[in-house]
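Visitor: A predicted structure for the sequence below; I have some questions about it.
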Amino acid sequence: MPTLIGKEVGPTGYGLMRMTWNPTPPSREVCFETLDTALELGANFWNGGEFYGTPDNHSCHLLKEYFTKNPQNADKVVLSIKGGLARGEFRPDGSEKNIRASVDECLRVLDGTKSIDIFECARQDPGTTVEQTVTVLAQLVKEGKIGGIGLSEVDAETIRRAHKVHPIAAVEVELSLWSLDILENDIAKTCAELNIPVIAYSPLGRGAFTGEIAKFTDIPEGDFRRLVPKFQGENYEHNLKLIQEIVALAKRRGSAPAQIALAWVRSLNNKPGLPTIIPIPGGTTKDKVIQNTQGIQTLSDEEFAEIDSILKGHVVQGSRY
């Protein structure tokens, strides 16, 4: 099993974003059932954010309530929290004052129910260097406020520079069948060289590979994905061809398309020159967690080669944001 900061985690983690950053968030009862199921099925790496939701209802609030009710589960979970944005704004602020305020606020909300195993600034502040950012976070590790340091949405050079200041516990980047950037821009290669695990967010292409979004209007009003170019107009009409190929493969395999997409990400762990990769699919219900963690785990060489051929024949159109 892969390890993060010395703790074993399952081959699939769990992303909390959809629970608190959803136009119609599920009830706490549904959330808790979903989290229980994730843990029972081995998805014990949980990834949340201080900005996933509102100032009064984000990941840390949900987790505080969950671990208050289930204190026996706190030590079973490896928790990663993203923060470091300017107060009340969606922009990075890498000053020591703000990073400390972000960590302290997350700890205040968690209220001792769960430690922060990994903390990462959601984006690197262009006004500060990564060396400055990691130096502050390293001091917070020394003070016992966080267990380790993660990086989010950074390039290969930034990873190398950061790792020289303090060992990096994980790098969180987007990776899916329609977001292959890290396999082509040295990020995955660099993480492999430095033995840094990759946390693959949006491994289902923001839901594209669930097979449930046949057209743009299937995306609910107010959903962030309506702003993503890959889902819009001619781009999505083009990208649907790739999705339909994966849906057809899944049907032949007797699996859900989401299971094929996740198995592809996990199968990258068997490829030379790549780091440990832990996908963190979201999902607001028990059934989604079961689907994402059960069934096919990795692809055969033949299936992987078939998908490689499909990807080469259907280059995705539209940017990630």
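Guide: Thanks, I have the structure now. Numbering: from 1, shown residues only.

Visitor: going forward, measure contacts between C-alpha atoms and count neighbours the same way
Guide: Fine.

Visitor: where along the stretch 201-321 of the chain do the helices fall?
Guide: Remark: helices assigned in the stretch 201-321 of the chain by DSSP state H, counting those that start in this stretch are 233-253, 257-267, 286-293, 301-313.

Visitor: next, the one to line up against it:
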Amino acid sequence: MNSANVQEGFTWRANPIATEEAIKVLKTALDNGVNLWNGAEFYGPADNNSLTLLEQYFSKYPEDAEKVVLSIKGAAGPQGMTPDGSPDAVRASVDNCINLLKGRKKIDLFEPGRIDPDTPLEVTLNVLEKEYLQAGKIGGIGLSEVKAATIREAAKITKVASVEAELSLFSTDIFENGVATATAELNIPLVAYSPMGRGFLTGQFKTLNDVPKDSLLRHFPRFQPDTFPINIQLAEQVAEIAKAKGVTPAQLAIGWTIAKGSGSPVVIPIPGATTSERVVENAKKVDLTEDELVELHETLKKFDIAGGRYPGFVPVEG
């Protein structure tokens, strides 16, 4: 996995784009050096999710299978809201993901989408390690949305290939809660999802009315009538810095996450995109100077983000 490249994140969408368009977007991503693709069993309905799209892509472009590092989340229920790390549930999830790909592409990384509080972590990871990793059915084991203590515990059970966590100028929690420290000490790459702050840092939202009425974001604490006007002020400041540099706000935001991983831990951003134009924009590497990083740091210090990262119905460890 190359931290110098922006990678592709699949996300759940209420109104997914047409399959042919999605395949075109994926091809554009790979043509632009974006070769870590991150999806989930629960991104989309069971008959039209990340895996079904990927199967169709690799059916059309079988030569690309070896060019892509594929990371898939599962064992979290049909909507990612009911983590189940029991042996039977883990087997059912991994087997389903493998079957949906129809042998066209191996899963390079499998991540439990969330940690099951009712199943010992050792039980979950031992199934993945002994029945799938050692058997060659998957290439590695990752973690998603976990505490620092969980990372340390997992590393004693199996080799942890990656830790997926939210990271953006709007979400810097991992540098305060020990997650970044743990991954650095254990030499585990951090896969940063939502590097553009769930759209805040793209410039597409000016007011709350710009957020579609049927968007899941309408349920998120930071997208409420009392919090959005506060949070958009940071986005406006970031947009000004981006304009001065001659890049888009999205490129600046992604560049910041890459810069945060220039030492340790390594940080690999996985922004989502639904158009080829957006993929090309996101894939353009933007190097930030030390002065620009300081300016962004000072900008962050001026703002207190209003609202939590997730609504209460989304399971988050810790």
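Guide: Here it is on my side, so go on. Not measured: the values here are computed from a predicted model.

Visitor: thinking again about what came up before, between the helices of the stretch 201-321 of structure 1, which gets nearest to residue 96 of structure 1?
Guide: For the helices of the stretch 201-321 of structure 1, proximity to residue 96 of structure 1 was assessed by CA to CA; helix 257-267 is nearest, at 35.5 Å.

Visitor: Spatially central, which residue of structure 2 would that be?
Guide: residue 193 (2.9 Å; CA atoms, centre = their mean).

Visitor: before we move on, back to that, can you list the helices of the stretch 201-321 of structure 1 in CSV and add distance to residue 118 of structure 1 and mean neighbour count?
Guide: Below are the helices of the stretch 201-321 of structure 1 laid out as CSV (distance: least, CA to CA, whole Å; neighbours: other CA atoms under 10 Å):
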stretch, distance to residue 118 of structure 1, mean neighbour count
helix 233-253, 33, 17
helix 257-267, 22, 24
helix 286-293, 23, 19
helix 301-313, 32, 14
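
Visitor: Residue 145 of structure 1 is nearest to which of these?
Guide: Among these, the nearest to residue 145 of structure 1 by CA to CA is helix 286-293 (30.3 Å).

Visitor: sorry, back to before: what residue in structure 1 is paired with the residue nearest to the centre of structure 2?
Guide: In structure 1, the residue paired with residue 193 of structure 2 is residue 201, using TM-score structural alignment.

Visitor: could you measure the residue of structure 1 most remote from its centre against residue 233 of structure 1, distance?
Guide: Within structure 1, the residue lying farthest from the chain centre (CA atoms, centre = their mean) is residue 252, at 28.4 Å. Using CA to CA, to the nearest Å, residue 252 of structure 1 is found at 29 Å from residue 233 of structure 1.

Visitor: Check residue 71 of structure 1 too.
Guide: For residue 71 of structure 1, the distance to residue 233 of structure 1 - CA to CA - is 47 Å.

Visitor: The residue nearest to the centre of structure 2 and residue 254 of structure 2: what is the separation?
Guide: 10 Å.

Visitor: can you list residues touching both of these two?
Guide: Shared contacts of residue 193 of structure 2 and residue 254 (CA atoms under 8 Å, 6 or more residues apart in numbering): 269, 271.

Visitor: Show me what the residue farthest from the centre of structure 1 aligns to in structure 2.
Guide: Counting by TM-score structural alignment, residue 252 of structure 1 corresponds to residue 244 in structure 2.

Visitor: again with residue 123 of structure 1
Guide: So residue 123 of structure 1 corresponds to residue 114, using TM-score structural alignment.

Visitor: Same question for residue 46 of structure 1.
Guide: Counting by TM-score structural alignment, the partner of residue 46 of structure 1 is residue 37.

Visitor: Residue 189 of structure 2: neighbour count?
Guide: 24 (other CA atoms under 10 Å).

Visitor: what about the strands in the stretch 101-250 of structure 2?
Guide: 109-112, 141-144, 160-166, 190-193 (DSSP state E, counting those that start in this stretch).

Visitor: Turn these into a markdown table, columns for distance to residue 179 of structure 2.
Guide: As requested, the strands of the stretch 101-250 of structure 2 are exported to a markdown table (distance: least, CA to CA, whole Å):
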| stretch | distance to residue 179 of structure 2 |
| --- | --- |
| strand 109-112 | 17 |
| strand 141-144 | 11 |
| strand 160-166 | 9 |
| strand 190-193 | 9 |
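
Visitor: out of the ones you listed, which comes closest to residue 293 of structure 2?
Guide: strand 190-193 (18.0 Å).

Visitor: how close does the aligned partner of residue 309 of structure 1 in structure 2 get to residue 175 of structure 2?
Guide: Here residue 309 of structure 1 is matched to residue 298 in structure 2, going by TM-score structural alignment. To residue 175 of structure 2, residue 298 of structure 2 is 16 Å away according to CA to CA.

Visitor: cool, residue 256 of structure 2 as well?
Guide: According to CA to CA, residue 256 of structure 2 stands 14 Å off from residue 175 of structure 2.

Visitor: same deal with residue 1 of structure 2?
Guide: Separation of residue 1 of structure 2 from residue 175 of structure 2 (CA to CA) stands at 22 Å.

Visitor: Those two - which one has more neighbours?
Guide: Using other CA under 10 Å, the more surrounded residue of residue 1 of structure 2 and residue 175 is residue 1, with 15 against 12.
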